[in-house]
Each structure stands twice: as C-alpha cells, then as structure tokens.
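*Asks:* predicted coordinates and the sequence they were generated for:
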Amino acid sequence: MSIVLGAIADDFTGATDLANNLVRAGMRCVQVIGVPPHDLALEDVDAVVVALKSRSTPAPQAVTDSLAALAWLQAHGTHQIFFKYCSTFDSTDQGNIGPVSDALLERLGGRQTVMVPAFPLNRRTVYQGHLFVGDRLLNDSGMEHHPLNPMCDADLVRVLSRQTSHSVGLVSHEVEAQGSRAVREHLDHLAGQGVRHVICDTLDEADLEILAGAIVDYPLVTGGSGLGQALPVEYRRQGWLQDVTDAGRLAPAEGAPLVLSGSCSRATLAQVEHFLASHPGYELDPLALAEDNGQLEDALAFARTHLQDADNDGPVLIYASTTPERVKQAQKALGTEAAGRLVEDAMASLARTLVQEGVGRLLVAGGETSGAVVSALNIQQLRIGHQIDPGVPWTQAPIAGRAAPLSLALKSGNFGEIDFFTRAFEVLK
C-alpha cells in the first residue's frame, strides 16, 4: 500500500480536524491512534493521520514520538508528510512546534518547510505573520487564558523564533496575490538565505490553494487543517490521487447518544450553556473528584437515568467545562497537571463504562479529553465520515464486544457553532 499523504498530528481532535478536511476534498482517510503496528491492515486508503498526544508533553518526548510516527509512514511509501498542529499555534516558548518541525525536516533531508496554521472557514487567519481568531489577535481571543498553552503573542515569526535555532521567514499576502510561482520563487530565495521555517499569510481559501500549488513537492509541510483541504487538488495534478465517490461514507449509527465535555474554551462554554437550556447535564468538579466524594458514581447514575428515560430521546451531557477563574482555582488547589488529570481520568472512566452499557453515539469536546477517552476505549483507528461543522466530522471505530461500530465525534474546544452538541446528532441521522 502506498499512502499519498501521511500526517502526524499533535493531538487527537487536531488529527480528526485534518482528516475531516481530507475527506471533504475526496481522500479516503483513516486516523490511527498512536504509532500503529507495522502490519496494521489498511484498505482503500489515500491518507493516514497518526494522532499523537504530543502538544503539551516535554519537547524531547514530542520529538521522539513524532519521529516514530514518521518512520512508520515512510515504511509505507508516503509521498508527503504533514505535521499538523492547532490553528491557534498552541505551544510554549520551548516548543513543541519548532523542535518537532526541526527533527522531521532533518530526518526527511529537506531544506525548508512552511507553517500554515490558518483555517479561514473557522475564522483563523494570518496577516503579516500575525494570527487572528475572528477579528481579534490571538493574544486577545481567549487563548491567552488556555490552561496548558496560553498564547500571549500573535506574531508567529516571533513565537516560532523562540522555539528554534534556525531562521524564520514570512511569505506575505502581497507575494501570494501574484500566484503559486511567485510564492515558490520567494520560498527558494529565502531558502538560499538559510531560512528554514516560513510563516505564510493566509486570509482565505484562495491563499491556501496558491500555497498548496507552491509546496506540493516539499517533503514536509506543517500547519492547520485548512491546508489539508487544498492539497488533494494538487495531488491529482501530480497523478498521485484518483477520484473516489463518497469518501466519507460510514455504516448506520446505533446506540444511545452521550456528550462528554472537558474543554474550557469560550466556544465550548457557550455550547454547554446552549445545550443545558433544553437537555440534561451533570457538572464534574475537579475539587470534588479529588476528595473522592462519590461524584463519579453520581455522574454515572445521572447518565444511566436519563439515557434509559423513554421520554428522553436526545443526548445527555456530562461536563467539566467551566470559566477561566474556576479553572485557576482548581489548578491552585490541586496543581495544573493533577487538576487536568482528574478530569481526564473521570471522563475516560465514564466513557468506558457507558459505551459498554450501550452508548453508541459519543461526542467528546476538548483535545485532552478526547485523548483520554480514545485511550480508555482502546481505539486504534477511526474511519473518517462526513462533517458536522468545519473541522469536526463523525468517525467510526470498532469496539470489542459491540456488533456495530461506535460513532464518535472528537471536537477541538474552539470549534463548532453554539448548537453543536444537539445538531451533531441530527447530522448523524
């Protein structure tokens, strides 16, 4: 089997985000969880996205994991490697975007790569090297309050320069307006000056198409999922990719509907509030979980009661999503890592138990929460289906002991419209 695009994603929801856009562009795609065994059976696949949990790990571990994923993809004859990170460039001054990009580029023998985090459909754009979320600079978008990777600088050239010893350059919108050839000439000029990493302005879909045309032969590209939607057209021009019918077709969904939300982003908080106005929900509190006061059992009992209620045919929500102030209180009392781990462990336990008891349609909000849930369910690969909202598709995974596959949606905290938690299940029908 030869893979056209092999992607290495630094978290689970980011991996699904990219896979979704590849399917929308006509590529049959599978997402694998962690580095798979060499003999993993993959049939009728054009793209494989390896989902790691490396966004917030120490940089050396992120590099080791990413290089292991690269080795697997190279062994399967992959044409191009894509390092996928968040459209909000989530990272710290120590990494992990710079160190991982350096390691991958060195292993591939490339002299330069591009950084294209923008996702215009989700209002993530880059202008003069500055990242915007909607009409706000990154550092004024709510990302400055991120509990693990607060983003307090919107200048991506400056951010990345703190993560790598190599030179960082810029392809401006002015250059992109002249087309793919002008972009490539500019990239070659920068490479001649020793510029190894290049931040790329991106205001709209046309910019992504121009960039894709300029870098389709690069051994390594990096960025958000927007670039992933633009690349397949170029692959077809290269003769690497054939047209397929309904690349996102899945089996019919079966089983009860459940939402688990651990994200504390502004978007998810609004989605939780909207959901609770008309559907049942139970809030988890890290401080109560730490005291072992039976809250986890109470949450299970709440879910069982409402999922078995004949008068309730809609989804049930269990959430730890809360305001930045309450997050800081929990982190101060318990420690940042311990507070996050308590929530992740609780969500993982809930998912494992409730899927065994009949939940067959599961929506998870938040990258860390998604990682914990997928690991708890021992999911090794996801077949990517149709989109719910930009960046979020339904997927399906085989689960031991279940005749039908589990339908699973993994939502990045910042993604989705306000009614996402309810509308997602309508889309699945």
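*Replies:* Great, that's in hand.

*Asks:* hey, let's count contacts and neighbours off CA atoms from now on
*Replies:* Fine.

*Asks:* report all helices and strands that the strand ranked longest in the chain contacts.
*Replies:* Longest strand of the chain, by residue count under DSSP state E: strand 381-389. Contacting strand 381-389 under the criterion 3 or more C-alpha pairs under 8 Å, 6 or more residues apart in numbering; DSSP states H and E are the following elements: helix 12-24, strand 29-33, strand 392-397, helix 420-428.

*Asks:* second structure for comparison follows:
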Amino acid sequence: MSQTLLGCIADDFTGGTDLASMLVRGGMRTLQVIGVPSGPIDADVDAVVIALKSRTLPADEAVAESLAALRWLQAAGCRQYFFKYCSTFDSTAQGNIGPVADALLDALKAPFALACPAFPENQRTLFNGHLFVGDTLLSESGMRHHPLTPMTDANLVRVLQQQTPRKVGLVRHATVVQGADAVRQAFSELQADGHGYAIVDAISNDDLTTIGEAARDALLVTGGSGVAIGLPGNFKRAGLLPDAACAAALPHVEGLAAVLSGSCSVATNGQVAAWLDSGRPSFAIDPLQLADGHDLVSKALQWAAPLLPNGPVLIYASAQPEAVKAVQARLGAQAAGELVERALSQIAAGLLELKVRTFVVAGGETSGAVVKALGVDALRIGNSITPGVPWTVGHGRTTVALALKSGNFGGPDFFAQALELAP
C-alpha cells in the first residue's frame, strides 16, 4: 500500500461511505473496506475507511472491533485517525460513542479529542452544545422515535458525559468564528482543566473547515462526516497530499438496477412514498409475515424477475413509526431488525443472480447486510449523489455499483436521482 495519511473507523456502513465521500470531495483518493481486512491492501489511496457494524452492538463488542480496526490502520502507517459516528449522535447512555472513543484514545495514548457530529448541508447543526435537525432540537425530531437509539436529549455535552468517565467540555460558536487558532487555544485550555473531550459548535461549512484546521495536530478526531471537510486541507498544506482531480473516478457498471429499503426514518419513508406515488413497481416486506414463516424472499424475487428488464424496482420494509412499534411489540426491536436485514440481504443475493448490478440501499443496518450478501469487501468512492451519499463501486465476487444511504439522508426523489447518476 502507498502511504495512507488518514485512517478512519466508521460505526456503520452508510456512515463509512458518507465520510469517504467527504474525503473524496477534498481530493483524497479513498477506499472503504468492509470490516477489518485480514492483511494489507494493495491500493494507491490517501485514506482508508474501515466500515464496521458496531453502532448498536454491545459496547464491549463495539470497542473490540474498533480496536482491531485501529491496529490495522496503525500497521498501514496512518498519520491521523478518525472515529465516525452518525450526524444525529445515535447512541444510548451505555454507548457506543463514549466507550469506543475512550478505547481509541487509550490505545493511541492521546489525552484529548474533539466531538462534532454537525453536518449543516444535511440540516444537522450544533449551537451551544445542542444538536438541531433543521430548526428542530434533536430531541423533538423524528430521531426521538428511532427503534434502536432513540435520541431524547439534544444537549450533546450531557449525552456524551453519560457515556464516558472523561470530562466533557464545550467550544462555543463564538470561539469557532474566531478561527482555527482560537479553537486550538480552547482545546488546550479544556485539556489543561482536565477535560478529555470537547463538543464543538458548528452551523456552517466554514465552521467545519475551521474545526478541521484546528484538528491539524490531533491524533484522533471524532464526529460526523462534516468535520472531515477540513482535514484534507491540512495534508495539502503540509505537502503530503497532491491535487487529485481524478479522486472520484469510477468505472462504468453494466447490468440491471434495484432499490432496497430497510430504513424506517422519516426521510426514507418519504422517499418510498415518492416512489409509490410515481407508479413505479414496488414490493413490500412485512416483518410479521416473515416471522410467521411466509417465504417473502422467494415471492419478491419471483415478482421482480419479469419486471427488472423494463427498469428498476423497489423492495422495501420501511414503515411508519406506529407500524414499527407494533412489530417491535410482538417480535422485539432487535429480532425484528435482524429478520428484515436477513430477508433483504437474501433478496439482494437473489437479485444479483437475476443480473442486477446497480443497487440503491436505504438504511445503515440494511446496507451492511446487503454488502455482505453481495460478497463485497471493498468500495471505491465516487462523486456524491446528495451530501453524504456517494456512488461507489464494490469489488468482491462480482463488480457492482452501490449507493448506500443513511436512513435520514436525501430528499423525497432520492431513489430516482441516484439511479439517474449511476456509474
């Protein structure tokens, strides 16, 4: 492998592609790998993103997987490390953001890290330590109904403090607008006062650029993909990163196309509704029928086979919060999620046999399951479809084009938009 400058650990698959797209946008040739590689990777890249499925694992398992990823990245010679989590800070009082960040700091023998999930382009902003989704506090947004990580507190200083024994401080927006030197000074003062973390306000891309520049000498950065906007510039100013106009180049992928959706977020439900309203073909997966033993995988594939040559189809398990609660009440949240993921991953494998080579996938957990089922072990990252969601080309048993979308990202017409931009 060529010298890898930035080593990243993402706590889910779509989060990994979200971060990787931001780095490509900054001119870093970026490879995303699925899980910790078994050995070195022969790839001429500037950044590697190891995508885990650790967001909702028990905290000790998430820590173990993240440390294994860190060891691989250290062996690759990375100069800086990035722990990527969701722009809505998806976590619980038990973790996993705090425990994983603590373990990474300990392993790196680093005393301090910033934490900034803000992503203004996707309406995620931080002000006075409070996270907003659009004009709404996180705790009053649709995230309060998340089936696995319901976010009921918008004060991220308080949220992170529940997850770590390290002291959590705040760098307010009034400091950020003074520039990178002022932010670095704030970091130094917080560290001298015994803090291990600083939540950092950001309401614009300019703020994120400032924060990234302030993190120039940080061994570990934590946050959403937005704060990565400023990191490539640090390497360029240090003479370590040449201009790479072709950082986002992807090969063309021939074949049929399909959309798979397992997310039940507000944004994805809107995207499914837009697809249905357009009259395009769709097939709904009912978790309760799956639990009762109905073979919806075979039914979905039999339904799709004659339609695919005429255009993309949608197969979805997305549902409104009331329906999700009813399913979880009967099956349990984890069991219901695993049932849907397994069905959609088996459908993905069946679609591959039907010569589908372009997949749009909605939902982080769903994306992870689909990528595994398709036998993909690495993704080359291309241009963004919408902020945080790039097209990628996956390599494994078969070359496929993949758009892996976090549930909360994209406008109502995202599915059609993505397919129009497919490589």
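*Replies:* Yes, it's here. Note that the structure is a prediction, hence the values are computed from the model and not measured.

*Asks:* out of the helices and strands packed on strand 381-389 of structure 1, which is closest to residue 172 of structure 1?
*Replies:* helix 12-24 (23.9 Å; C-alpha to C-alpha).

*Asks:* which part of structure 2 lines up with the closest one?
*Replies:* The counterpart of helix 12-24 of structure 1 in structure 2, counting by TM-score structural alignment, spans residues 13-25.

*Asks:* and that stretch, how far from the chain's centre?
*Replies:* 7 Å (C-alpha atoms, centre = their mean, to the nearest Å).

*Asks:* turn the helices and strands packed on strand 381-389 of structure 1 into TSV, columns for distance to residue 352 of structure 1.
*Replies:* Below are those laid out as TSV (distance: least, C-alpha to C-alpha, whole Å):
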stretch	distance to residue 352 of structure 1
helix 12-24	17
strand 29-33	17
strand 392-397	14
helix 420-428	20
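
*Asks:* buried deepest among these, which one?
*Replies:* Of all these, helix 12-24 carries the top mean neighbour count, a mean of 29, counting by mean count of other C-alpha atoms under 10 Å.

*Asks:* mean deviation of it from structure 2?
*Replies:* With the two structures superposed, helix 12-24 of structure 1 lies on average 0.4 Å from its match in structure 2, counting by mean C-alpha distance after the TM-score superposition for structure 1.

*Asks:* tell me what that helix is packed against?
*Replies:* Counting contacts by 3+ C-alpha pairs under 8 Å, 6+ apart, helix 12-24 of structure 1 packs against strand 29-33, strand 47-51, strand 80-84, helix 225-238, helix 367-376, strand 381-389, strand 392-397, strand 406-411.

*Asks:* in TSV: these, plus distance to residue 336 of structure 1.
*Replies:* Output for the helices and strands packed on helix 12-24 of structure 1, formatted as TSV (distance: least, C-alpha to C-alpha, whole Å):
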stretch	distance to residue 336 of structure 1
strand 29-33	25
strand 47-51	24
strand 80-84	25
helix 225-238	29
helix 367-376	13
strand 381-389	30
strand 392-397	28
strand 406-411	22
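
*Asks:* okay, now residue 352 of structure 1: neighbour count?
*Replies:* A count of neighbours around residue 352 of structure 1, defined by other C-alpha atoms under 10 Å, yields 18.

*Asks:* could you do residue 384 of structure 1 as well?
*Replies:* 31.

*Asks:* how about it, what's its match in structure 2?
*Replies:* Using TM-score structural alignment, the partner of residue 384 of structure 1 in structure 2 is residue 381.

*Asks:* name the nearest residue to that match, sequence neighbours excluded.
*Replies:* Distances taken as C-alpha to C-alpha, 6 or more residues apart in numbering place residue 392 nearest to residue 381 of structure 2, at 4.7 Å, with adjacent residues excluded.
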